[in-house]
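Student: Sequence plus the predicted model coming up.
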Amino acid sequence: MSLDHPLNSLGFAKPPSETRVVVAMSGGVDSSVVAAQLAEEGYDVVGVTLQLYDHGAALAKKGACCAGRDIHDARRVAEQMGFPHYVLDYENIFQEAVIDEFADSYLAGATPVPCIRCNERVKFKDLLQTAKDLDADCMATGHYIQRFDGEIGPELHCAADANRDQSYFLFSTTPEQLSYLRFPLGHLKSKAETRALAAKYGLPVADKPDSQDICFVPNGNYASVIEKLRPGAAEPGEIVDQDGNVLGEHRGVIHYTIGQRRGLGIGGLADPLYVVKLDVDNKRVVVGPKELLATRTVPIREVNWLGNGDFMDSGEREISVKVRSTRPPAPAILRPISATEAEVELLTPEEGVSPGQACVFYENDSSRILGGGWIWKGR
């Protein structure tokens, strides 16, 4: 195809009918709309759904992402829109790359984010390679994020709808992966627009509720899943203050997170206390006043840099960061230490910063994501 052919909506200089795109279909409304829209535009669409765990096992739940119902829903959409659909068994990969680390991180006193690891190690790695093996020109997903062509290559930008933005969960996307990925929903202003498109195409999932929890965690009960995965993990121990004074007993460190206030079982004290540290080696939950939660310096490792130029050459710079998915970006100073390590200074201290969470970098006065890394130790 001649390079002077006008670019199609996915950025290729050829007709949609000659452009193959693999769509990662979870069975939800977002990825279903992406697949339907691209099929209607005339693209050579191939739908792929991953079975990530045994949907008949105790870990799964009705309606969870990539469980049995979702596979069925994705297949129905493909049949209705007239494109091929495949289900790939990724149970072993998902267990090793995501679930095992999730359990081990909790046992080490961290607060992991398995959805990031799933995108990084499964969807944007193995599934992306499968898309290439199918001779697809690109892979499209239903994530709310935007990809723009910048001066030196594709850039990752926040979604137009700040309430749906998924940049926190996609910071580890590499430049190479970004070149191959497409996010057709990132420009939409609201989820209502997505559902309107689903209704327009007559999709059976148009009114399907959004998934709220981690797919393999029933009802958000992390501790019960970890106890199944690592029997004996919930050993009891002492709740102590910052001076080591015993205030009570806990039922297992895995039941607690940094910043937690409720459910400590140490009522009757004059001032409220919060979990400020998890001492896994000594099976202790350390509590203290709220001011002990304030964190200014955040050590980061496994940095993925999406900014221009080499990470180390970028030097100290003012940016904005998210240290939790539910918090807005806050002013900070980024100081590279090595190609994969950095220190972030929060200009306004934040509470409840926890090892195992991500720290995502944003360019000031811009929607661009500069990458991010993992918070790896306490304050």
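Tutor: On my side now, so go ahead.
Student: contacts and neighbour counts: CA atoms only from here.
Tutor: OK.
Student: Which of the helices or strands spans His72?
Tutor: helix 68-81 (DSSP states H and E).
Student: who are the neighbours of that helix, in terms of helices and strands?
Tutor: helix 29-40, strand 44-51, strand 85-89 (3 or more C-alpha pairs under 8 Å, 6 or more residues apart in numbering; DSSP states H and E).
Student: These: which one's closest to Asp310?
Tutor: Asp310 lies closest to helix 29-40 among the helices and strands packed on helix 68-81, at 33.7 Å (C-alpha to C-alpha).
Student: Stretch 37-57: end-to-end distance?
Tutor: 34 Å (C-alpha to C-alpha, to the nearest Å).
Student: in it, what counts as buried?
Tutor: 37-39, 43-53, 55 (16 or more other C-alpha atoms under 10 Å).
Student: and the closest residue to Lys290 other than its chain neighbours, what does it touch?
Tutor: Nearest non-adjacent residue to Lys290, counting by C-alpha to C-alpha, 6 or more residues apart in numbering: Tyr274, 6.2 Å away. Contact analysis of Tyr274 by C-alpha atoms under 8 Å, 6 or more residues apart in numbering lists 258-261, 287-290.
Student: Included below, for side-by-side comparison, is a second structure:
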Amino acid sequence: MRVLAAMSGGVDSAVAAARAVDAGHDVTGVHLALSRAGGTLRAGSRGCCTIEDAMDARRAADRLGIPFYVWDFSERFRDDVIEDFVAEYSAGRTPNPCMRCNERIKFAAVLEKALDLGFDAVCTGHYAILRTDESGALELHRASDNAKDQSYVLGVLTADQLAHTLFPLGDTPSKALVRAEAEARGLTVAHKPDSHDICFIPDGDTRGWLADRVGTATGDIVDRTGAVVGSHEGAHAFTVGQRRGLSLGVPAPDGKPRFVLEVRPVSNTVVVGPKEALATAEISGDRFTWTGRAPAASEFPCDVQIRAHADPVAATARLDDGVLSVRPDIPFDGVAPGQTAVLYDGTRVIGQFTVAETVSAVPVLSVAARP
């Protein structure tokens, strides 16, 4: 089988490519150039897709004896990931750029180009497992190493994409074993730090990065009754559940910390309240996909994960008139519109949707009803 190995320059993708070679596939390595900032260099474990990463990927490919290319996807990445990230924050939502990158770049644009060039599959270093059910259909499952499981960020994949994807690391019990294997193979990336944070914001200053692109504008911070309790320099800098960075001039009546409950971009207003008000009784959205076979019933039990490293929560999902809604058995702790909810059946990924609406589990007290 002709396999295109997506090589980020890290240890995971290098070992995944090596295992694809060992499996007897005709492997070609490719590194994605996602930034046109030619002088960009990696800073420790921050950032990725840099010149340094490209060179590391090339050295790994040379060691494996496979052809290697660099594909320029910088314009597509800018349009589909970076601009989407800015637009979502500007609209008061909290996006996950890794989900968008997997959905629109790595498993859409790259896979499409690979198939056009005659490749049969794309191989990546993600930690997830592909299995075949009784009917022969492919399923996406959590990785053996729960600490490294990346099935959440792969929840955007469709059945057709799964049919042309390989995840050679999914059954590996630990990342330490991957590093040991890389060292044994003579790969120089064996002990390279993992990348963290948003790759196009390597210094980690998301608020400053957004301010440069969206600008600043003074607005009010209000409590749940609408009373002004502080001010800010741009609603885009806040997300639901945030505690730090709030300039509150009026303390809470009970003296407890307050958290961001809602971001209203039209009025440039941020709503804050007590931690218990973050409890979310229901989430819903109409941008959903199924990972493999679709559920047989319009209402079904599932586990739901709302962040990459969050614990799954038992819930009931319902599809009604093109809207997928989820009611957890125990309220979620703060969900922001724009987040991705991934649905599971045990270890199997059912599908995902982008959260558009949330319902609080704590009713709002009117001004008149306040004690």
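Tutor: Great, that's in hand. What you see is a predicted model, and the numbers here were worked out from it, not measured in a lab.
Student: Can you calculate the TM-score here?
Tutor: TM-score for the superposed chains, counting by TM-score structural alignment, normalised by the length of structure 2: 0.91, backed by 353 aligned residues with a C-alpha RMSD of 1.7 Å.
Student: sorry, back to before: could the helices and strands packed on helix 68-81 of structure 1 be laid out in TSV, adding distance to Ser367 of structure 1?
Tutor: Shown next, in TSV, are the helices and strands packed on helix 68-81 of structure 1 (distance: least, C-alpha to C-alpha, whole Å):
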stretch	distance to Ser367 of structure 1
helix 29-40	22
strand 44-51	30
strand 85-89	34
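Student: Any idea which of these gets closest to Gly378 of structure 1?
Tutor: Taking those one by one with C-alpha to C-alpha, strand 44-51 is closest: 35.4 Å.
Student: distance between stretch 58-69 of structure 2 and the chain's centre?
Tutor: 28 Å (C-alpha atoms, centre = their mean, to the nearest Å).
Student: What span of structure 1 is it aligned with?
Tutor: Mapping stretch 58-69 of structure 2 onto structure 1 (TM-score structural alignment) gives residues 75-86.
Student: before we move on, the earlier item: so for Pro114 of structure 1, which of the helices and strands packed on helix 68-81 of structure 1 sits nearest?
Tutor: strand 44-51 (15.9 Å).
Student: What span of structure 2 is that closest one aligned with?
Tutor: Using TM-score structural alignment, strand 44-51 of structure 1 pairs with 26-33 in structure 2.
Student: which residues are contacting the matching stretch?
Tutor: So stretch 26-33 of structure 2 is contacted by 1-9, 17, 20-21, 49-50, 54, 57, 61, 66-74 (C-alpha under 8 Å, 6+ apart).
Student: separation between the counterpart of the residue nearest to Lys290 of structure 1 in structure 2 and Glu282 of structure 2?
Tutor: Using TM-score structural alignment, the partner of Tyr274 of structure 1 in structure 2 is Phe259. With the distance defined as C-alpha to C-alpha, Phe259 of structure 2 ends up 19 Å from Glu282 of structure 2.
Student: Kindly report the same for Phe200 of structure 2.
Tutor: 32 Å.
Student: among the buried residues of stretch 37-57 of structure 1, which two are most distant?
Tutor: It's Tyr43 and His55 that sit farthest apart of the buried residues of stretch 37-57 of structure 1, by C-alpha to C-alpha, at 31.5 Å.
Student: what angle separates the helix holding His72 of structure 1 from strand 44-51?
Tutor: 170 degrees (axes from the mean of the first three to the mean of the last three C-alpha atoms, to 10 degrees).
Student: ok, residues contacting helix 68-81 of structure 1?
Tutor: In contact with helix 68-81 of structure 1 (C-alpha under 8 Å, 6+ apart) are residues 25-28, 32, 35-36, 39-40, 47, 49, 51, 55, 62-64, 84-85, 87, 203-205.
Student: May I see the ChimeraX selection of the buried members of these?
Tutor: Entered in ChimeraX, the line below selects the buried ones among the contacts of helix 68-81 of structure 1, by 16+ other C-alpha under 10 Å:
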select :25,26,27,28,32,35,36,39,47,49,51,55,63,64,85,87,203,204,205
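Student: list the buried ones in the match of stretch 58-69 of structure 2?
Tutor: Buried, per 16+ other C-alpha under 10 Å, within stretch 75-86 of structure 1: 75-78, 81, 83, 85.
Student: count of neighbours near Lys256 of structure 2?
Tutor: 11 (other C-alpha atoms under 10 Å).
Student: my read is it is in a helix, agree?
Tutor: No. Applying DSSP: H, G, I helix; E, B strand; the rest coil, one finds Lys256 of structure 2 to be coil, outside a helix.
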